[in-house]
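Engineer: Provided below are the primary sequence and the corresponding predicted coordinates.
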Amino acid sequence: TAMSGSPIGVIDSISAAGGSITAAGWAYDPDTAASIPVHVYVDGVGAAYTAPNPRADFGAVYPAYGPNHGYYLNMATTPGTHNVCVYGI
């Protein structure tokens, strides 16, 4: 039975260093086996990426979708506290 629904994802880590914020995790859309867009917003300013990185752990749990659903995203920022949001599109 094929799954369907809204995109699903996990943020494995968010870190800040050297004037940038890095987010890593995985995201997929149950309606397609293709890699999906992932949007990252830092203080309301967004950037679009794709989640094509191989993740053997994801592929082992969801073999019908394959492993290419990981993301590792880096955005420049200023020192201080920031609000970070990650969305699977």
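Structural biologist: Yes, it's here.

Engineer: C-alpha only now, for contacts and for neighbours.
Structural biologist: Noted.

Engineer: all helices of this structure, in order?
Structural biologist: 56-61 (DSSP state H).

Engineer: tell me where it has strands.
Structural biologist: 8-17, 20-28, 37-42, 45-50, 53-54, 68-76, 84-88 (DSSP state E).

Engineer: ok, second structure coming up, stack it against the first:
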Amino acid sequence: MQLEDIQHRKTRVRRPQSNGIDERLQRTLLDERFRVEGRRTWVEAIDEMQKPLDDYLATYNAKCPHQGRGLNGQTPSRQASTAPKNRPKQG
């Protein structure tokens, strides 16, 4: 985050009013992936969950249309590829 000059801000834990988008993503991950996968596969270490998480997020962002935050039924990957780049000029 320092390389991109992004400021890290914190919100109160489990407060959807201030952090609703992230809270909803965490709930979706639990409901659609980890509660289901946890019934089938026992993991001994958190590292064992990384590959399934990466695979799920790739599908979630590239193939699942989203309705919120201006996506209007597009996938996040599609929206990101067509949106103008908001990067500061290097100089």
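Structural biologist: Alright, I've got the coordinates. Worth saying up front: this structure is predicted, and the values here are computed from it rather than measured.

Engineer: where does the TM-score land?
Structural biologist: The TM-score (TM-score structural alignment, normalised by the length of structure 1) is 0.28; 41 aligned residues with a CA RMSD of 3.7 Å.

Engineer: now the strands of structure 1 in JSON lines, with mean neighbour count and distance to Ala60 of structure 1?
Structural biologist: Output for these, formatted as JSON lines (neighbours: other CA atoms under 10 Å; distance: least, CA to CA, whole Å):
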{"stretch": "strand 8-17", "mean neighbour count": "14", "distance to Ala60 of structure 1": "16"}
{"stretch": "strand 20-28", "mean neighbour count": "20", "distance to Ala60 of structure 1": "13"}
{"stretch": "strand 37-42", "mean neighbour count": "19", "distance to Ala60 of structure 1": "21"}
{"stretch": "strand 45-50", "mean neighbour count": "14", "distance to Ala60 of structure 1": "20"}
{"stretch": "strand 53-54", "mean neighbour count": "15", "distance to Ala60 of structure 1": "11"}
{"stretch": "strand 68-76", "mean neighbour count": "20", "distance to Ala60 of structure 1": "11"}
{"stretch": "strand 84-88", "mean neighbour count": "18", "distance to Ala60 of structure 1": "20"}
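
Engineer: sounds good, over and out.
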